[in-house]
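Chemist: model this:
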Amino acid sequence: MPLKILAYGANGAQMSAGTQALVDAGHAVRAFTRSPKGAERWQAAGVDAFTGDMADLDALRRASEGQDALFMHVPLITDPNDDRNAYGLNALRAAKDAGITRVVWNTGGPIMDPSSTTDPGAVLWRTLQEDGFSFLGLVPITYMENLLGPWTMEGLRQGKLLYPTPEPFKMQWGAAADFGRVADKALQGDLPNEVLRLGGPAALDGDDLARIMGEALRRDLTYDVMTPAAFEAQLSIMAGARVAGMIAGMYGGVQANPDQFQPGFLTDPSEIEARFDLKLTSFADWVSDHRLHFTQQG
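Modeler: Alright, predicted model coming up:
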């Protein structure tokens, strides 16, 4: 059944593909973004768009009017002036005022301490439970979309796939669109009031990535490990110095202590696939879907 769904973060790298997946599934999506250009892009595609700031509770209340459900994301890492706790709480407060009770939420990253008062993921999780929402939380493992960055294009020109993880290190890369595909399925029935980890269908090391991408692009590729510093320099152009430094620092930890970090990048996909009756996007299919991007720039 088509629903009216308010999508927060709809113009962001982690949520735009998922929001589009909800549109493709036939839902009437209202894309919330603080970027006027982002709103114009959604409107040009025939999608209702609302421009506003998540710090503005009144704007969130207006955006929430008439909606059946939320598809939301509050970034794990933001500008230091952003109050992530306030953003998420404002979204839920506005939803409650508008009579919205159903939420699918991309946590943005792992919730290390559910009792934390400073981790926005922990704060939102408790609020969803305490305020009586029906919800599904989805914890991303890592995004295939990370490979759309300039480091990949640079590597392809050299016949390499570049990324800052050791070659043997396995990750279950997930497609951002799958967050919307899972949300579509979940919102059709009873939401489980749980937080589940969402990655890809297979655990892939560096050589696996290079082989699969090479086969999809019909070229020979080898995997090569970037230094965290090189990754940070390129990411900072896109995401800013603070965000780039924190992410590069995490990958530095992976390079220094891979065994310690390895469990956090693996999950059993069968629970998500069985519970929501879908097949998660394979890396081969994702590369094929983005073939034009890689061939034009690589």
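
Chemist: C-alpha from now on. contacts and neighbour counts both.
Modeler: Will do.

Chemist: so who does residue 39 touch?
Modeler: Applying Cα atoms under 8 Å, 6 or more residues apart in numbering to residue 39 gives the contacts 11, 31, 32, 33, 49, 50, 51.

Chemist: show me what contacts residue 75?
Modeler: Counting by Cα under 8 Å, 6+ apart, residue 75 touches 84, 107, 108.

Chemist: again but with residue 42, I slipped
Modeler: Applying Cα under 8 Å, 6+ apart, the residues contacting residue 42 are 31, 48, 49.

Chemist: what count of nearby residues applies to the second one?
Modeler: This points to residue 48. Using other Cα atoms under 10 Å, residue 48 has 16 neighbouring residues.

Chemist: returning to what we had before: okay, the contacts of residue 39 in a markdown table with neighbour count next?
Modeler: Shown next, in a markdown table, are the contacts of residue 39 (neighbours: other Cα atoms under 10 Å):
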| residue | neighbour count |
| --- | --- |
| 11 | 21 |
| 31 | 26 |
| 32 | 26 |
| 33 | 22 |
| 49 | 23 |
| 50 | 25 |
| 51 | 18 |
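
Chemist: out of these, who's nearest residue 265?
Modeler: Of all the contacts of residue 39, residue 11 has the smallest distance to residue 265: 25.4 Å, by Cα to Cα.

Chemist: could I get the full set of strands for this protein?
Modeler: Counting by DSSP state E, the chain has strands at residues 4-8, 28-33, 48-51, 69-73, 102-106, 134-140, 142-143, 160-163, 173-174, 194-198, 222-225.

Chemist: for residue 283, which of the ones you listed is the nearest?
Modeler: Residue 283 lies closest, by Cα to Cα, to one member of the strands of the chain: strand 173-174, at 7.4 Å.

Chemist: ends of stretch 127-139, how far apart?
Modeler: One end of stretch 127-139 to the other measures 17 Å (Cα to Cα, to the nearest Å).

Chemist: still on that earlier bit, of the contacts of residue 75, closest to residue 133?
Modeler: residue 107 (15.6 Å).

Chemist: could you also give me the structure for this second sequence? I'd like to compare it with the first:
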Amino acid sequence: MIVITAPTSRIGSRLLDTLLNEAPAHGEELRVIVRDPAKLPDAVRARVDVVTGSHDDPEVIDRAFAGADAVFWLAPPDPRAPSLDAAYSGFTRAAAKAFTAHAVGHVVGVSALGRGTPVASRAGHVTASLAMDDLIASTGVAYRALANPTFMDNLLRQVASIRDDGVFTDTVSADRSAPAAAARDIAAAAAGLLLDRSWTGTGEVPVLGPEDLSANDMARIMTDVLRRPVRYERQSLDDFRAQLTGHGFGDALVEGYVDMMRAKDNGLDDGVQRTPQTASPTTFRTWCEKVLEPAVRVQA
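Modeler: Below is the predicted model of the structure:
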């Protein structure tokens, strides 16, 4: 039995689709934890065991982990969390106890790059995510943290600006090259680990994408794929802070995002070498063709 948390998230939904196709051949049953089962397609609900509720709730976790062999763990974003510790380790504490109580063998979690870099202790959400990894690892469960850079899919939040104004923004230097990963590649890495549980111990699995690109590189690729000019505008950290505050994020989470973006501009994602094992296949151009361009077309 594989338990999938956050099955309607970008990564979780892609993982669920993959496992629905591949798990039967491995003799695996699937269970999901979801706050609102109506957000799952009818065809999906018919093929999985659904536990309704939040996966920080001890009672929900106890029901979901009963008989579970493996768990996909994703701490969902919570704009109202009182602290970064509450958003990550605090959200995970009930599950950490339940991994042991229910003898769950393997856990795969969504985390971040940065461990071991000089800025890792001052990287806001990433620092909190790495502490969550340590909490899970301390239970003795076999654990793999998917160590991710910035998601390509984050650009979907700016579809309207890209379409209408030909502009996307971020806070990093325009010419700083860094890795980026597609959500579907992260989901594929998770699926591989969940279906082949021959691994033991704890560790990280970096998902780096196939290339490092700068924001200017991305602008050129988007311009080519979308057949319209797209440019990058660097946003100040002060403006970024004000934007998040305006969207209703609490102070602790806002400062966590600001610290994370400052750390990214200072090399947070540079600490892992790209190898055949750490690279993932989806190029930014392919992602733009398969994901961004259709999203722009739909909203036109």
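
Chemist: quick one: TM-score?
Modeler: Overlay of the two chains. TM-score (TM-score structural alignment, normalised by the length of the first structure): 0.77; 277 aligned residues with a Cα RMSD of 3.1 Å.

Chemist: quick revisit: could you export the strands of the first structure as JSON lines, including distance to residue 262 of the first structure?
Modeler: Compiled in JSON lines, the strands of the first structure are given as follows (distance: least, Cα to Cα, whole Å):
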{"stretch": "strand 4-8", "distance to residue 262 of the first structure": "30"}
{"stretch": "strand 28-33", "distance to residue 262 of the first structure": "34"}
{"stretch": "strand 48-51", "distance to residue 262 of the first structure": "39"}
{"stretch": "strand 69-73", "distance to residue 262 of the first structure": "25"}
{"stretch": "strand 102-106", "distance to residue 262 of the first structure": "21"}
{"stretch": "strand 134-140", "distance to residue 262 of the first structure": "15"}
{"stretch": "strand 142-143", "distance to residue 262 of the first structure": "12"}
{"stretch": "strand 160-163", "distance to residue 262 of the first structure": "16"}
{"stretch": "strand 173-174", "distance to residue 262 of the first structure": "13"}
{"stretch": "strand 194-198", "distance to residue 262 of the first structure": "15"}
{"stretch": "strand 222-225", "distance to residue 262 of the first structure": "16"}
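
Chemist: wait, which of those is closest to residue 235 of the first structure?
Modeler: Proximity to residue 235 of the first structure (Cα to Cα) singles out strand 160-163 among the strands of the first structure, at 11.7 Å.

Chemist: what residue in the first structure is paired with residue 294 of the second structure?
Modeler: In the first structure, residue 294 of the second structure lines up with residue 292, judged by TM-score structural alignment.

Chemist: contacting residues for residue 20 of the first structure?
Modeler: Counted by Cα under 8 Å, 6+ apart, residue 20 of the first structure has contacts 177, 180.

Chemist: all helices for the first structure, in order.
Modeler: Ranges of helices within the first structure are 16-24, 36-44, 57-64, 84-97, 120-130, 150-156, 177-187, 206-217, 228-239, 241-256, 258-261, 270-276, 283-289, 291-297, based on DSSP state H.

Chemist: what residues sit buried inside the longest one?
Modeler: Of all the residues in helix 241-256 of the first structure, those buried under the rule 16 or more other Cα atoms under 10 Å are 243, 244, 245, 247, 248, 251, 252, 254, 255.

Chemist: can you check the fifth one too?
Modeler: Within helix 120-130 of the first structure, the residues that qualify as buried by neighbour count (16+ other Cα under 10 Å) are 120, 121, 122, 123, 124, 125, 127, 128.

Chemist: before we move on, the earlier item: dump the contacts of residue 75 of the first structure to CSV, plus neighbour count.
Modeler: Listed next are the contacts of residue 75 of the first structure as CSV, based on neighbours: other Cα under 10 Å:
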residue, neighbour count
84, 24
107, 25
108, 22
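
Chemist: and which of those is nearest residue 270 of the first structure?
Modeler: Closest to residue 270 of the first structure out of these is residue 107 (20.0 Å), distances taken as Cα to Cα.

Chemist: the closest one pairs with which position in the second structure?
Modeler: Residue 107 of the first structure maps onto residue 111 in the second structure, by TM-score structural alignment.

Chemist: I'd say its match and residue 134 touch.
Modeler: No: using Cα atoms under 8 Å, residue 111 of the second structure makes no contact with residue 134, being 11.0 Å away.

Chemist: now flag whichever of the contacts of residue 39 of the first structure is closest to residue 148 of the first structure.
Modeler: Using Cα to Cα, residue 11 comes nearest to residue 148 of the first structure of the contacts of residue 39 of the first structure, at 15.8 Å.

Chemist: alignment lookup: the closest one to the second structure.
Modeler: In the second structure, the residue matched to residue 11 of the first structure (TM-score structural alignment) is residue 8.

Chemist: ok, now which ones touch its match?
Modeler: Shown in contact with residue 8 of the second structure (Cα under 8 Å, 6+ apart): 34, 39, 40.

Chemist: can you pull the contacts of the first one?
Modeler: Counting by Cα under 8 Å, 6+ apart, residue 34 of the second structure makes contact with 5, 6, 7, 8, 50, 51, 52, 53, 54, 55.

Chemist: try 7 Å this time
Modeler: Neighbour list for residue 34 of the second structure: 6, 7, 51, 52, 53, 54 [criterion: Cα atoms under 7 Å, 6 or more residues apart in numbering].

Chemist: ditto for the second one
Modeler: Under the criterion of Cα under 7 Å, 6+ apart, the contact list for residue 39 of the second structure is empty.

Chemist: onto which residues of the first structure does stretch 140-152 of the second structure map?
Modeler: Stretch 140-152 of the second structure covers residues 132-144 of the first structure once aligned (TM-score structural alignment).

Chemist: which residues touch the matching stretch?
Modeler: Here stretch 132-144 of the first structure makes contact (Cα under 7 Å, 6+ apart) with 101-110, 172-176, 191-199, 265.

Chemist: which part of the first structure matches stretch 175-186 of the second structure?
Modeler: The aligned range for stretch 175-186 of the second structure in the first structure is 168-179, by TM-score structural alignment.

Chemist: in that stretch, which residues are buried?
Modeler: Neighbour-count burial for stretch 168-179 of the first structure flags 169, 170, 171, 172, 173, 174, 175, 176, 177, 178, 179 (criterion: 16+ other Cα under 10 Å).

Chemist: nearest to residue 95 of the first structure, of the strands of the first structure?
Modeler: Comparing the strands of the first structure by Cα to Cα, strand 69-73 comes nearest, at 7.8 Å.
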